[in-house]
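# Sharing a model that was predicted from the sequence below.
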Amino acid sequence: MAAGVMGTSSQLITVFGGSGFIGRHVVRALAQRGYRIRVAVRRPDLAGFLQPLGRVGQIHAVQANLRYKQSVLAAARGSDVVINLVGVLTEAGRQNFAAVHSFGARAVAEAAAAAGARLIHMSALGADAQSASLYARTKAAGEGFAFTHVPKATIFRPSVVFGPEDGFFNRFAALGSRLPVVPITGGATRFQPVYVGDVAEAIARAVDGAVAEGHVYELGGPEVKTLREIVDYTLGVIGRRRLVLDLPAAGASLMAGFVEFADKLTFGVLPDYLVLTRDQVALLGQDNVVSATAIDTGRTLADIGIAATPYEAIVPGYLWRFRRAGQFADIRTI
């Protein structure tokens, strides 16, 4: 157990979206520090896997839906810190960008203010009210609500986050293992993949009070790579030789429209790695890297005291399942 357990065990941290990809790592980091953790999720019955991350009774799941403010207020009541990690990459029914990133972010910020709690809000690099992407515009709106209701809120904007359950490297590995051609768009777009463990540690340090409040921090890994370079690397890791087809934005948008229609027609049964939306195509038109402003003003992982983990150190450890013979496969292109 981390040092300082006795000093933090009286503090209650409510984590909205604590059962998600990033959330489970945040819960682990907080549990190791000895905090009491309330995980606010739509389905508490599906969050039982978080219990072993802490001591008996340390982690408690409660029901909350960002579309219903009363449930959000109830979940945040009595909290010392409120963390909002809820986000969606694609829209599905009532779980759309506006409901989750904008309305939901406002509900969490209002609940934090009502509870007198500090607020830590997860946004994304590329959040921009003027973006062609609705995802990016609603992310920007969520940041605005966070600062409006809790002026000293701490906001984190990560680049694409990688880790065993990610939807980035796993997506391209799935495409490469199942299709003879890997279609992409925005091959020259730059990314700065950041490890989920580093993001979780940054959030935990903000809870500790080791991160200055009232600022937006941009989180990126140690390397900037184009999407094409990342896809080529992924194919190399899984030992697949595939044609990578970089579609122009117009063609990719047209294809995405057909995929969206097919996904709705089949009631969402298409595998996640095949789903591409027009909004994602628009998002891929912009670089996803830490800005010069964030670097110059000291608002990066390094400034928080975290040495960013390179993806080469982590990704091969979970992409082996996409090789022809799994972990026993020779690492060679086939």
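Structure received. Numbers count the residues shown, from 1 in each chain.

# make it CA atoms for all contacts and neighbour counts henceforth
Noted.

# Could you double-check that Arg42 sits in contact with Arg67?
No: counting by CA atoms under 8 Å, Arg42 sits too far from Arg67 to count as a contact (10.3 Å).

# What are the boundaries of the strands in the stretch 151-300 of the chain?
Under the criterion DSSP state E, counting those that start in this stretch, strands of the stretch 151-300 of the chain are mapped to 154-158, 161-162, 181-185, 190-191, 194-195, 216-219, 225-226, 243-247.

# could you dump these to a markdown table with mean neighbour count and distance to Ala98?
Shown next, in a markdown table, are the strands of the stretch 151-300 of the chain (neighbours: other CA atoms under 10 Å; distance: least, CA to CA, whole Å):
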| stretch | mean neighbour count | distance to Ala98 |
| --- | --- | --- |
| strand 154-158 | 25 | 18 |
| strand 161-162 | 24 | 22 |
| strand 181-185 | 18 | 25 |
| strand 190-191 | 22 | 25 |
| strand 194-195 | 26 | 26 |
| strand 216-219 | 25 | 21 |
| strand 225-226 | 17 | 29 |
| strand 243-247 | 15 | 29 |
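
# for those strands, which one sits closest to Leu53?
Closest to Leu53 of those is strand 194-195 (CA to CA; 19.2 Å).

# I'd like to know which elements that closest one is packed against.
When contacts are defined as 3 or more CA pairs under 8 Å, 6 or more residues apart in numbering; DSSP states H and E, strand 194-195 sits against strand 161-162.

# Can you name the residues in contact with the strand it packs on?
168-169, 193-196, 311, 315 (CA atoms under 8 Å, 6 or more residues apart in numbering).

# Try it again at 7 Å.
168, 193-196 (CA atoms under 7 Å, 6 or more residues apart in numbering).

# out of these, which one sits closest to His25?
So of the contacts of strand 161-162, ranked by how close each gets to His25 (CA to CA), first place is Val196, at 7.1 Å.

# What distance do you get for the closest one to Pro183?
Distance, Val196 to Pro183, by CA to CA, to the nearest Å: 26 Å.

# How about Ala308: what's its closest non-neighbour residue?
Using CA to CA, 6 or more residues apart in numbering and skipping the chain neighbours, the partner closest in space to Ala308 is Gly221 (5.2 Å).

# Once you drop chain neighbours, what's closest to Phe168?
Per CA to CA, 6+ apart, closest to Phe168 is Phe162, 6.8 Å.

# Return the distance of the one you found relative to Gly126.
Phe162 sits at a distance of 17 Å from Gly126 (criterion: CA to CA).

# Same question for Leu276.
Taking CA to CA as the measure, Leu276 falls 18 Å from Gly126.

# So for the two, which residue has more residues nearby?
Neighbours were counted for Leu276 and for Gly126 using other CA atoms under 10 Å; Gly126 has more, 23 against 20.

# Would you confirm that the more buried one contacts Arg137?
No: using CA atoms under 7 Å, Gly126 is not in contact with Arg137; the gap is 8.9 Å.

# list the contacts for Val289?
Taking CA under 7 Å, 6+ apart, we find Val289 in contact with 125, 159, 190-192, 220.

# ok, structure two:
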Amino acid sequence: MKNELVVLFGGGGFLGRYVAQALLAAGARVRVAQRDPRRAYFLKPLGGLGQTQFVAADVKRPESVARAIAGADAVVNLVGAFTDMQALHVGGARAIAEAARDAGVEAMVHVSAIGADPESASAYGRSKGEGEAAVRAAFPHATILRPSVVFGQEDEFTNRFAGMVALPIVPVLRGDARFQPVFVKDVADAAVTALADAKAYGGKLFELGGRDVMTLRQIYQLLARETGRTPHLLELPDALGGLLAALPGSPLTRDQWQMLQRDTVVADGADGFAALGITPTPLAAVAGTWLVRFRRHGRFAKRAAA
């Protein structure tokens, strides 16, 4: 990908910073496109002189998307949120794919999520599924990646739960819900691999899951061990969990509650990492490097026995 220009929508976000680093390491020129590009300026020192560009673009404004993509060789769409989902996941994805098509872009990667389904009970799953369909309609040879829950140093997953296990009692909703946590760097490598060989991977869909399938309860237990905590995990019945999710100010929205009703694991025989030649990184192998701050005495504390 040396010297190719890749436009990265959402490049300043959690996953975006890792995709940007992988692209820069591969020698690509990276144009980060987002509503406020100043929030992505931290990426500039990661590349060589002139290797990183920044442009203001709002995926809800197709004309700004087209300007951001002008002259690009490839496009990556990482835009995602738990608010305004229809506009971002469907309308935004369509605007990016149509602009990429009209600009003659050679390759596109669209990052979706496991559970994407136009018939999903959750608004998030429905919007992700409809977004995939919109991308396929406009740019049929786009590569679609569906990661499970993504973890890494800056995530809102392990860091949030690690803060919770510092409490003496931790309420657990749907403790048997299964996940296949995936390392953010592995997802970034998957995106760059797909872009680098659009002939082999274009038009295909890859579900990305980590090495281990874990229940939510097991994830809490692993984070407790990594941070030297011994909380009591209080499992709440489904009826109470659904009620709590419906209350104003609840840390879990009703839509997130709906998402917990379905396992977030790759389908049988759909190992996207294997197809892309990537060996996934286990959560237990790396989480301790950033969760050390949740230990009572920081890096000088001992981990709890397994």
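Cool, the structure landed. From a predicted model like this one, the values you see are computed outputs, not experimental measurements.

# just to revisit the earlier point, turn the strands of the stretch 151-300 of the first structure into a markdown table, including distance to Leu73 of the first structure.
A markdown table is the format used below for the strands of the stretch 151-300 of the first structure (distance: least, CA to CA, whole Å):
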| stretch | distance to Leu73 of the first structure |
| --- | --- |
| strand 154-158 | 20 |
| strand 161-162 | 29 |
| strand 181-185 | 41 |
| strand 190-191 | 36 |
| strand 194-195 | 31 |
| strand 216-219 | 24 |
| strand 225-226 | 41 |
| strand 243-247 | 45 |
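
# Of all those strands, which one is nearest Leu283 of the first structure?
strand 181-185 (10.4 Å).

# And the strands of the stretch 151-300 of the first structure: which comes nearest Gly48 of the first structure?
strand 161-162 (23.4 Å).

# rewinding a little: which one of the contacts of strand 161-162 of the first structure sits closest to Leu319 of the first structure?
Phe168 (11.3 Å).

# Give the aligned equivalent of the closest one in the second structure.
Alignment note: Phe168 of the first structure maps to Phe157 in the second structure; criterion TM-score structural alignment.

# Same question for His60 of the first structure.
The equivalent of His60 of the first structure in the second structure is Gln53 (alignment by TM-score structural alignment).

# my read is its match is in a strand, agree?
Yes: with DSSP: H, G, I helix; E, B strand; the rest coil as the criterion, Gln53 of the second structure is part of a strand.

# Mind jotting down where the helices sit in the stretch 151-300 of the second structure?
158-164, 184-196, 198-201, 216-227, 238-245, 254-259, 272-276, 283-286, 288-291 (DSSP state H, counting those that start in this stretch).

# could I get those helices as TSV with mean neighbour count and distance to Pro140 of the second structure?
Below are those laid out as TSV (neighbours: other CA under 10 Å; distance: least, CA to CA, whole Å):
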stretch	mean neighbour count	distance to Pro140 of the second structure
helix 158-164	18	35
helix 184-196	22	14
helix 198-201	16	12
helix 216-227	22	36
helix 238-245	14	38
helix 254-259	18	28
helix 272-276	17	19
helix 283-286	14	34
helix 288-291	16	39
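
# Kindly present those helices as CSV, with separate columns for distance to Ala138 of the second structure.
Shown next, in CSV, are the helices of the stretch 151-300 of the second structure (distance: least, CA to CA, whole Å):
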stretch, distance to Ala138 of the second structure
helix 158-164, 36
helix 184-196, 18
helix 198-201, 16
helix 216-227, 37
helix 238-245, 37
helix 254-259, 28
helix 272-276, 23
helix 283-286, 36
helix 288-291, 40
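
# Ile69 of the second structure: which of these is closest?
Of all the helices of the stretch 151-300 of the second structure, helix 184-196 comes closest under CA to CA, at 15.5 Å.

# mean shift between that closest one and the first structure?
Averaged over the aligned pairs, helix 184-196 of the second structure sits 0.8 Å from the first structure after superposition, using mean CA distance after the TM-score superposition for the first structure.

# Which stretch of the first structure lines up against that helix?
Counting by TM-score structural alignment, helix 184-196 of the second structure falls onto residues 196-208 of the first structure.

# before we move on, the earlier item: so what's in contact with Gly126 and Arg137 of the first structure at the same time?
By CA under 7 Å, 6+ apart, no residue touches both Gly126 of the first structure and Arg137.

# His76 of the first structure against Ala111, yeah?
Just so we're on the same page, residue 76 of the first structure is Ala rather than His. Yes: in terms of CA under 7 Å, Ala76 of the first structure counts as a neighbour of Ala111; the distance is 6.0 Å.

# quick one, which of those two is more surrounded?
Ala76 (32 against 26).

# In the first structure, what residue corresponds to Ala28 of the second structure?
So, by TM-score structural alignment, Ala28 of the second structure is matched to Tyr35.

# Just give the nearest non-adjacent residue to its match, would you?
Nearest residue to Tyr35 of the first structure, sequence neighbours excluded (CA to CA, 6+ apart): Ser9, at 4.7 Å.

# Pull the number of nearby residues for that neighbour.
Using other CA under 10 Å, Ser9 of the first structure has 15 neighbouring residues.

# Tell me which residues touch it, please.
Counting by CA under 7 Å, 6+ apart, Ser9 of the first structure touches 34-36.

# how near is it to Arg42 of the first structure?
Using CA to CA, Ser9 of the first structure is found at 26 Å from Arg42 of the first structure.

# Give me the aligned partner of Trp290 of the second structure over in the first structure.
Counting by TM-score structural alignment, the partner of Trp290 of the second structure is Tyr318.

# Does its match touch Glu165 like I think?
No: assessed by CA under 7 Å, Tyr318 of the first structure is found out of contact with Glu165, at 8.6 Å.

# residue contacts, the residue nearest to Ala308 of the first structure?
Going by CA under 7 Å, 6+ apart, Gly221 of the first structure touches 192-195, 308-310.

# Kindly recompute the last result at 10 Å.
Shown in contact with Gly221 of the first structure (CA atoms under 10 Å, 6 or more residues apart in numbering): 158-162, 191-195, 198-199, 289-290, 300-302, 307-311.

# That one matches what in the second structure?
By TM-score structural alignment, Gly221 of the first structure lines up with Gly210 in the second structure.

# How about the aligned residue in the second structure for Met255 of the first structure, nearest residue that isn't a chain neighbour?
Matched by TM-score structural alignment, Met255 of the first structure corresponds to Leu244 in the second structure. Closest residue in space to Leu244 of the second structure, ignoring its immediate chain neighbours: Ser250 at 6.5 Å, by CA to CA, 6+ apart.

# Neighbours of the one you found, how many?
11.
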